[in-house]
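[1] Fold the following and give me the result.
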Amino acid sequence: MAIPTAELHVHLEGTLEPELIYQLAERNRVELPWAGIEDLRTRYDFTGLQHFLDLYYANMAVLRTEEDFADLTRAYLARAVRAGVRHTELFLDLQAHTGRGVPAEVVLRGVDDALGASEAEYGVSSGLIITLLRHLPGEAATEALREALEVDVRLLGVGLCSAETGSARPFREAFELAAAHGLHRVAHAGEEGPAANVTEVLDVLGAERVDHGIRALEDDAVVERLAAGRVPLTMCPLSNVRLQVVGSLDAYPLRELTDRGVLVTLNSDDPAYFGGYVDDVYRETAAALGLGTQELAALARNSMEASFVSEVRRAELVAEVDAWEAGLREA
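    Down below sits the predicted model:
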């Protein structure tokens, strides 16, 4: 039985499996440059973040209609349930779709409808976070968020992702707009960029969680700040290895962070591209680092603590982890 967990760092577009890419391409009459599914899979040997992003954005071309976005969301949720996910806060790269002519309303309604149905079908709670693209201008981010706010769907928060270049300061206005509308704020930082980027998204954007944050370890003061403030890091070990942020999984600095009091969660990031959903992340990380049941349960509880949920829902989620751990002790 998979450990019950909350997944807080997963890009919806990163769950687009090759089989679904080809199904949607046929549905929408999109011509793909690959010889087939297996040829596409051979392209998943990445040299770094930008190499991955180039393919990631190219494959989105098959997503055209509300039905497409709903089908993608349903496919992720069905797999996530098998992976033990009991709550998910999905990232959606809205600008990557509106920038190629797909209306925001089409994207958002498709995703929102599927998320709503999942709560009834699977008992999985969920939220949608609009991730703004760091490689585009700050003004474009603000406009994208305004568009999203005009659509009658449930939004949980706003984030910042894509290539970690330049300053986060151009996105201050968008994040202030998000805060004014009661949205939570998260941001990718300290993945390929330095520890100073973590400090910047906390100070400039008011980020409540940091996505990745692995390079915070380069600055003791940043680590101490994260620990003292219980600022969660939504870490993605398999992603970090595949993108060569770290050399190997057995060298992953998970314990270095947790031993220093940092609240760390485990997540899949872009599972269709990085070879593992969140159950795979837990299993492979545990095997590489020798994590026991108690440590895995603590990481799962961290994911509940870091979630943007009500205290009632949080207690329900933690109780599921407690029951999982107790069941293993009794087995």
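
[2] make it CA atoms for all contacts and neighbour counts henceforth
    Fine.

[3] chain center to stretch 70-85, what's the gap?
    Centre-to-centre, stretch 70-85 and its host chain are 14 Å apart (CA atoms, centre = their mean, to the nearest Å).

[4] quick one: buried residues of that stretch?
    70-77, 80-81, 83-85 (16 or more other CA atoms under 10 Å).

[5] now swap in stretch 13-33 and tell me
    Neighbour-count burial for stretch 13-33, counted by 16+ other CA under 10 Å, picks out Glu13, Gly14, Thr15, Leu16, Glu17, Pro18, Leu20, Ile21, Tyr22, Leu24, Ala25, Leu32.

[6] likewise stretch 55-68?
    Buried, per 16+ other CA under 10 Å, within stretch 55-68: Tyr56, Asn59, Met60, Ala61, Val62, Leu63, Arg64, Thr65, Glu66, Glu67, Asp68.

[7] How about stretch 35-48?
    Within stretch 35-48, the residues scored as buried using 16+ other CA under 10 Å are Leu40, Tyr44, Phe46.

[8] Whatever helix or strand Arg185 lives in - contacts with which helices or strands?
    Taking DSSP states H and E as the criterion, Arg185 maps to strand 184-189. Packed against strand 184-189 by the contact rule (3 or more CA pairs under 8 Å, 6 or more residues apart in numbering; DSSP states H and E) you find strand 157-161, helix 172-180, helix 195-204, strand 209-212.

[9] Another for comparison:
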Amino acid sequence: MAHNSTNNVQIFNKPRVELHLHLDGAIKPETILYFGKKRGIKLPADSVEGLMSYVGYDEPRNLTQFLEIFSYYMPAIAGDLTPDEVVHLVNQGFQEGEKHFKIKARSILCCMRHMPEWSTEIVSLCKKYRNEGVVGMDLAGDESLNCKLNSGHCTAYEEAFKNGIHRTVHAGEVGPSTVVKEAVDVLKAERIGHGYHTIDDFCLYKRLLKLNIHFEICPWSSYLTGACDPDLMKHPAIRFRKDKANYSLNTDDPLIFKSTLDKDYCVVSKYMGFTEDDFMEANINGARSCFLPDKEKEELLMTLYEAYGMVQSTVC
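    Reported below is the predicted structural model:
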């Protein structure tokens, strides 16, 4: 069944909340070329079209193949950037064509499964910059290559928990439900990045529903990384929706997937039966589960309630 013909047609013309969006996977190709030239770093191509032939794709691969793509352009934007370069990267980086509102932008610093030596430094940076826009930490990486949780990550997440730093973990994307269990029980994750394979363990899934753990679902991403059944009409998001799970809809890496959030909304509407009411619920879930300070979270929720025509006497 071919799914890649779904167009980026906006079908939900109201404010939206996106929690799972990687900066290094959401920048414009023009920005990558700019930094490559500015920093004297050779890229595989010197035009937008040429670069996208290496970076972007719209047919299913596996997660390992997807992650390898970052090696084509990360040298141009990684490393020691000046403050002005960081501002340019953030302000100019996001893909054009997004119709949804970016109501509040905050940073989550990311540890990598294969680099546990980073984790201690990441949590230190979270503590240092917690009042300057950094709101939490994440653990990402290729579960298909390494599911084992290193003690370095455990120590860092324990430190984060003790210091009130918010925590999310990529888990159950391509890895088994045991990785999700570990994320919640060992790392004390408040949110799960992806989490599709949670439903393979009925007891775990029911427990996380009861705990109101948030799932950051990325529909189009999961199709292109081979995280789920290629038949989108069998996607775990359908189960999450029916069970009233706490989930949101996200793009993940729109640069590489050549998409926008409109694409994901289109996919779940066309293949999974999502309605406008489902979209509103997903965005309210996202706002309630975001890592903004309480006052800003309350403002965000009130913005959504007003835009959605909802009467809400108590903000949770």
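
[10] Quick TM-score on the pair, please.
    Here the superposed chains carry a TM-score of 0.82, computed using TM-score structural alignment, normalised by the length of structure 2; 288 aligned residues with a CA RMSD of 2.4 Å.

[11] Can you check which part of structure 2 the strand holding Arg185 of structure 1 sits on?
    Aligned by TM-score structural alignment, strand 184-189 of structure 1 corresponds to residues 166-171 of structure 2.

[12] cool, stretch 266-277 of structure 1 as well?
    Counting by TM-score structural alignment, stretch 266-277 of structure 1 corresponds to 249-260 in structure 2.

[13] Stretch 199-206 of structure 1 too?
    Stretch 199-206 of structure 1 maps onto residues 181-188 of structure 2, going by TM-score structural alignment.

[14] Could you pull out the buried residues of that stretch?
    For stretch 181-188 of structure 2, by 16+ other CA under 10 Å, it's Lys181, Glu182, Ala183, Val184, Leu187, Lys188.

[15] What is the nearest of the buried residues of stretch 35-48 of structure 1 to Ala141 of structure 1?
    Relative to Ala141 of structure 1, the closest of those is Phe46; by CA to CA it sits at 27.3 Å.

[16] Where do the strands of the stretch 151-300 of structure 2 begin and end?
    Assigned by DSSP state E, counting those that start in this stretch, the stretch 151-300 of structure 2 shows strands spanning 166-171, 191-194, 214-217, 247-249.

[17] Direction-wise, compare the longest one with helix 177-185 and give the angle.
    Read it as strand 166-171 of structure 2. 170 degrees (axes from the mean of the first three to the mean of the last three CA atoms, to 10 degrees).

[18] what comes into contact with strand 166-171 of structure 2?
    135-141, 143, 157, 160-161, 177, 179-180, 183, 187-195, 291 (CA atoms under 8 Å, 6 or more residues apart in numbering).

[19] Secondary structure element for whichever residue in structure 2 pairs up with Pro4 of structure 1, which one?
    Here Pro4 of structure 1 is matched to Pro15 in structure 2, going by TM-score structural alignment. For Pro15 of structure 2, there is no enclosing helix or strand under DSSP H and E.

[20] In contact with the residue nearest to Gly247 of structure 1 when sequence neighbours are not counted, which residues are there?
    Take Gly247 of structure 1 and drop its neighbours on the chain: the residue closest to it by CA to CA, 6 or more residues apart in numbering is Val241, 6.1 Å away. Shown in contact with Val241 of structure 1 (CA under 8 Å, 6+ apart): Gly247, Ser248, Leu249.

[21] now structure 2: which of these match?
    Contacts conserved in structure 2 for these, counting by both residues aligned by TM-score structural alignment, their matches' CA atoms under 8 Å: Gly247, Leu249.

[22] Can you tell me which of the contacts of Val241 of structure 1 are buried?
    Leu249.

[23] list the contacts for the match of Pro4 of structure 1?
    His100, Phe101, Leu304, Ala307.

[24] What separation do you get for it and Lys210 of structure 2?
    Applying CA to CA, to the nearest Å, the value for Pro15 of structure 2 to Lys210 of structure 2 is 28 Å.

[25] Disregarding flanking residues, what is the spatial nearest neighbour of the counterpart of Thr293 of structure 1 in structure 2?
    Under the alignment by TM-score structural alignment, Thr293 of structure 1 pairs with Glu276 in structure 2. Computed as CA to CA, 6+ apart, the closest residue to Glu276 of structure 2 that is not its neighbour in sequence is Phe12, at 6.9 Å.
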